[in-house]
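1. Generate a structure from the sequence data that follows.
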Amino acid sequence: MIDLGKKRALIIDDSPAMCSSLRTTLSNFGITRCEMSNSANEAVFRIRQRDFDLIVCDYCLGDGSDGQQILEQLRKSALIAPTVAFLMVTAERGYEKVVSCAELAPDDYLLKPFTAETMRIRVERVFEKKDVFAPIYELIGGGKAEEAITECDRILDLKNKFAIDLIRLKGELLITLGRHEDARLLYEQIIAARAIPWARIGLAKTLSMAGRSTEAIETLELAIADTPQYLGAYDLLAQTHEQQGNAELAQNILEKAVDISPNTLSRQTMIGEMAYRNGDLETAQKAFGLVVNKGKYSFSRSHNDYVNLSRALLDDNKYEEALNVIGDAKKSFENTPELELASSVMESLIYQGTARHAESQKALAKALEVRKEHGLRLSDAVSIDLAKSCFLNDEEDEARALVKDVVSNFYDDEKIQKMVRQMLDKVGRGNESQDLIEKSVTEVIKLNNEGVLRAKNGDLAGAIDLLVAASKRMPENVQVALNAAHALIVDSDRNGWNEGNMFLARSFINGHAAKHANLDKFKKVSALFKDVSLKFGVKVA
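-> Got it, this is the predicted structure:
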């Protein structure tokens, strides 16, 4: 029996009367520790202050935000643990809104009007499931994915009623560990019994990981045909097609997903970026414009959304609009060095487009000054914009150095290289693009290989010097960072614990965890770090 009296709840609704009504309903079945928020920002403030066991959130909020955005950003920012129950409440029975809620997978959602008894049953069921999954979540949180899989199997052996959810989580863990063959067999067993959409998507991921892209595409197309509202299939299908060079087809697929559920801001950003790469400025402006407008009320809004929109307007020769967007960004956000640099770069490019050359050079000088003063790590898009401004303002050495840095950091990313080529075409240097890119790629591969060779030949000190210096120069290059971390760890393993080296190794690993945790090499280096730490009795958080 679930003891609801120990649970702390947060109700989010723009109507104070509805908040009070829901609080009364919750208190009637034991949840008396209950706080209320009438806006998304107030809710997030409370969530940052203390832990809640249950969040009951209305879909439609009067401040311009909605429950979907709150859930998306809470999970994206890891502000709520997997053990927190999130219930969505909505009076909207329309297809689009309900699909949007379902896509973000709240633990449950209630359609108004509902009875107190209905809510009690739903809440108890959600907490019953959370209790079953609690030991698994704890293992995952401690970085013990293998043990978490074992725990999934243990609970499955008990014939638990949440078996299908346990199998789903087990499949995700297998993929995280790179055990795609085991995951494939698991998903195929599920599909043989019932063609569940998430199982088909999981199967497609395993096929893609095994290099079987054609089969992955066929699997995703079947999933979409059978369940057209399951939007995760569109995202993976679009990603797979773009990787194969079918960029326009990939965009069309994402557009279909956006037509079904237009309020997921992360997908709008994806389609905006893809449309921009494809030269479809109208779609890019529409997508980025929606992100800016809807994101005004989001606690995780970013000045980068404004920069994206300004860039798309600039390329469409809408100079005044582009400048106004940057002006709005400067009014809407605290003046951080990152914002000052990005806005100065965009202003430089806009002024250049309107033949205000002196102002363009002044804005560029400001951007370069901020970059040097604060030692900022630039995003790939801002780096390319800065290189473009340098070329247009006859700062050619600076421009080439920036291009080299971008390509070196993302030497195996065709999307970034495509953006670099497009930029060079726009500044009239398309004939140099292949040479610039090839030289940069060749240099980083040569440098990386030399560091690895030194390590293999026993010159760990030389390998560390080379790879650490290279990783600091190319902080986004995951291969160089992992090779540097590997050399640092091996040195401690062979020559005794070196606190400084292991701290640096940890920083290289953590710096790429968000984007590259699924890489086989990342997993091997991370495992080696833990093993060596354990060998010397050092606890790994």
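2. For the rest of this, base every contact and every neighbour count on C-alpha atoms.
-> OK.
3. any idea how far residue 413 is from residue 176?
-> 21 Å (CA to CA, to the nearest Å).
4. ok, the two, which is more surrounded?
-> Using other CA atoms under 10 Å, the more surrounded residue of residue 176 and residue 413 is residue 176, with 17 against 11.
5. Just say helix, strand or coil for residue 195.
-> coil (DSSP: H, G, I helix; E, B strand; the rest coil).
6. Neighbours of it, how many?
-> 17.
7. any idea which helix or strand carries residue 310?
-> helix 303-315 (DSSP states H and E).
8. elements contacting that helix?
-> For helix 303-315, the packing partners by 3 or more CA pairs under 8 Å, 6 or more residues apart in numbering; DSSP states H and E come out as helix 281-295, helix 319-332, helix 337-353.
9. Another sequence for comparison is provided below:
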Amino acid sequence: MSRPAAPSSPVFSPAVPASPAAGRRPGRKELTGISHEELQSCRALVIDANPTSRSILTAQLRELGVGTVVQTTRPQEARRQLEVQNFDIVLCDYHFDASESYSGRDLLDDLRRAQLLPYATVFVMVTGEATYAKVVEAAESALDSYLLKPYSAVALSERLQQARHRKHVLQDIFEAIEASELERAAQLCLQRLEAKKQYWLYAARIGAELLLRLERHAEAKALYEAVIKAQAAPWARLGVARAEFESGQWPAAKRTLESLISSQPTYADAYDVMGRVQLEEGRFDDALATYRRATSLTTGSINRLQKQGLLAFYLGEDEEATKALDRAAAIGANSKMFDYQTLVLLGFLRFDQRDAKALQRCADGVARALERAPASPRLQRFAAVLGTVGVMLERRIAATVEQVRAQAADIRAPGFDLEAGCNLLTLLARVTAFDVQLPDATDWVRTIGLRFATSKPAAEMLVRAAHVHPPFQDTLRETHAEINRLAESAMSLSVAGDPAGAVRALLEHAASTGNTRLAEMAALSFKRHQARIDDAQAVGEAIAALRAEVGQQTSKLPIDQLDTRAAGGLRLHGDAA
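-> Down below sits the predicted model:
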């Protein structure tokens, strides 16, 4: 039976509460175990391009007693609704009209990645027979439900009843998370698992996520493995890989992911984690291929488009970067999932293309974001970078030099991070390639390299950021080698029986470079050999002051800024959207 044609323009129906009279109609269907008052307070979102299907779903929800039902035809509009308000129930069609490249699965994936779908929300995918297998896969991954067409009101009622009942059963866990009592919430999950109480599998997933956030990686891995023994769920296998990766066991994580991808080649979250492992190994080209695959599986995912575009940009794949970043901006510019670093990189590409109008659109987008958050240092830096690129394209050389100097003055500022360093390197490389004379440029590049060459992937990201000017790349490689030499030289003192000398040397080098890796090494050496250091109190105070100045060591790359949730992770009930 053919479906009626979907409307060509988006239709958004405002929330319409069910009337009290309708809620008390004799003979109406009800969700057992849920009070009339609770149903009246429920909010539901129906996402379906087909007006007939949408009307039927809405009517069935109201017949069941759901108090407020909101309707929309397009997943992008639904995403915007979910960004600004909470819903207890979401009913989403899997396929939309032919003009939509964004499916219900893409929406579910993006909502989970951006932590816009609380774990307690009931998300039901509605599908036809032909897509049954795909929806089962999505439902299993997200621990949600599905409805297979044609379905009855009774089937819908049963799905909602089961999911709402789960929320009641696990309420103590959600309340603990809401109160930020993560330890207690994790313990409640473990107790439910051990006793094999109702919904123990759901509780196990929440518990494993909590353990990862508490950095109890070995326990999280053990919990995921316990789940796998009962049910070889893809999310549990991915959880094992995440625990291995986050505890520094990259080869093990890689093996786990290779096995998972071999058996689940369409599980996009697995490619996200694999890409991050490859970046940690310094295999940037392989990581781009992996992110490219993830994007192909979820073509409307803003986050994955941004990741692919960012890495393609740093690898000099300008055409691919432009296409991915442009699409991310087109479908996500008004979304909380959108990261404005996308417009910075797109602005650089528009400069390379000498497209002043497109560059100005990028600058205007960042300016609007800055108006909404004027105190954001990150957005302020973005606006400054794009402003400099704009005046350079206008060939206002004096203004270009002045603005670059102003930005370079912040290189040693505490809030100036690796992302900022990469953006400034990208700017410096283009300014120099544009034949603008910057006598201090090489010194600035060296300062950035010494500060942020904290790991192999971080150093490689810095080198890639300067790819349009190879001499800067050589300087950056030299700074990474220098940081390694300084670390080895200091640690040789400890091996020779002078741990106090090692700590002091590391402190001196960290202070002169601002390198957090050296500062962390000093702190670890001090902790290990504190009893053997005469003026331990003074040294400890110096380490604390230095760490406060340069910040904590972090493995975050610019691409990590795009993630509000680890791939495969969950939004917990108390997480901020």
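10. Work out the TM-score between the chains.
-> Here the TM-score for the pair of chains, by TM-score structural alignment, normalised by the length of structure 1, is 0.71; 474 aligned residues with a CA RMSD of 4.4 Å.
11. re the thing from before, would CSV of the helices and strands packed on helix 303-315 of structure 1 with mean neighbour count and distance to residue 50 of structure 1 be doable?
-> Shown next, in CSV, are those (neighbours: other CA atoms under 10 Å; distance: least, CA to CA, whole Å):
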stretch, mean neighbour count, distance to residue 50 of structure 1
helix 281-295, 21, 25
helix 319-332, 17, 28
helix 337-353, 23, 30
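12. Next, format those as TSV and append distance to residue 453 of structure 1.
-> Formatted as TSV, these follow (distance: least, CA to CA, whole Å):
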stretch	distance to residue 453 of structure 1
helix 281-295	45
helix 319-332	48
helix 337-353	38
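13. Nearest to residue 46 of structure 1, out of those?
-> helix 281-295 (19.8 Å; CA to CA).
14. from memory residue 454 of structure 1 sits against residue 463, does it?
-> Yes - under the criterion of CA atoms under 8 Å, residue 454 of structure 1 makes contact with residue 463 at 5.2 Å.
15. Compare those two and say which one has the larger neighbour count.
-> residue 463 (24 against 17).
16. for the stretch 1-150 of structure 2, what spans make up the helices?
-> For the stretch 1-150 of structure 2, the helices defined by DSSP state H, counting those that start in this stretch cover 20-23, 36-41, 51-64, 75-84, 104-113, 132-142.
17. And the helices and strands packed on helix 303-315 of structure 1: which comes nearest residue 18 of structure 1?
-> Residue 18 of structure 1 lies closest to helix 281-295 among those, at 23.9 Å (CA to CA).
18. according to the alignment, that closest one goes to what range in structure 2?
-> Counting by TM-score structural alignment, helix 281-295 of structure 1 falls onto residues 318-332 of structure 2.
19. That stretch against structure 1, how far on average?
-> Once fitted to structure 1, stretch 318-332 of structure 2 is off its aligned match by 1.9 Å on average (mean CA distance after the TM-score superposition for structure 1).
20. Any idea how many residues pack against the residue nearest to residue 107 of structure 1 when sequence neighbours are not counted?
-> In this structure, residue 107 of structure 1 finds its nearest non-sequential neighbour in residue 86, 5.4 Å apart by CA to CA, 6 or more residues apart in numbering. Number of residues near residue 86 of structure 1 (other CA under 10 Å) recorded here: 24.
21. if I read this right, residue 86 of structure 1 contacts residue 52, doesn't it?
-> No - in this structure, residue 86 of structure 1 is not within contact of residue 52 by CA under 8 Å, at 10.0 Å.
22. Then residue 439 of structure 2 would be within a strand, right?
-> No - Residue 439 of structure 2: not assigned to a strand; according to three-state DSSP it is coil.
23. where's it relative to residue 404 of structure 2, distance?
-> Where residue 404 of structure 2 is concerned, residue 439 of structure 2 sits at a distance of 12 Å (CA to CA).
24. Which one's more surrounded, the two?
-> Neighbour totals were compared for residue 439 of structure 2 and residue 404, and residue 404 leads with 20 against 9 (other CA under 10 Å).
25. for the strand or helix carrying that one, packing partners?
-> For residue 404 of structure 2, the element it lies in under DSSP H and E is helix 397-408. Packing partners of helix 397-408 of structure 2 (3+ CA pairs under 8 Å, 6+ apart): helix 377-393, helix 418-433.
26. Just want the angle from that helix to helix 418-433.
-> Angle, helix 397-408 of structure 2 to helix 418-433, by axes from the mean of the first three to the mean of the last three CA atoms, to 10 degrees: 150 degrees.
27. Please name the spatially closest residue to residue 409 of structure 1 (chain neighbours excluded).
-> residue 477 (4.3 Å).
28. Residue 431 of structure 1 versus that neighbour, what's the distance?
-> 26 Å.
29. Have a look at the two and say which one is more surrounded.
-> Legend: neighbour count by other CA under 10 Å for residue 477 of structure 1 and residue 431, higher for residue 477 (22 against 11).
30. so who does the more buried one touch?
-> The contact partners of residue 477 of structure 1, taken as CA atoms under 8 Å, 6 or more residues apart in numbering, are 408-411, 471.
31. swap the cut-off to 10 Å and go again
-> Residues near residue 477 of structure 1 by CA atoms under 10 Å, 6 or more residues apart in numbering: 405-412, 444, 470-471, 512.
32. quick check, nearest of those residues to residue 308 of structure 1?
-> Nearest member of the contacts of residue 477 of structure 1 to residue 308 of structure 1, counting by CA to CA, is residue 406, at 18.0 Å.
33. and the residue lying closest to that closest one once chain neighbours are set aside, how many neighbours?
-> In this structure, residue 406 of structure 1 finds its nearest non-sequential neighbour in residue 380, 6.3 Å apart by CA to CA, 6+ apart. Look at residue 380 of structure 1: counted by other CA under 10 Å, it has 20 neighbours.
34. tell me, what's touching residue 454 and residue 463 of structure 1 both at once?
-> Residues touching both residue 454 of structure 1 and residue 463 comprise residue 487, with contact defined as CA under 10 Å, 6+ apart.
35. counting contacts, what elements does the helix or strand hosting residue 287 of structure 2 pack onto?
-> Assigned by DSSP H and E, residue 287 of structure 2 belongs to helix 284-297. Applying 3 or more CA pairs under 10 Å, 6 or more residues apart in numbering; DSSP states H and E, one finds that helix 284-297 of structure 2 makes contact with helix 268-280, helix 302-314, helix 318-332, helix 456-465.
36. angle of that helix against helix 318-332?
-> Put simply, helix 284-297 of structure 2 runs at 40 degrees to helix 318-332, going by the same axes, to 10 degrees.
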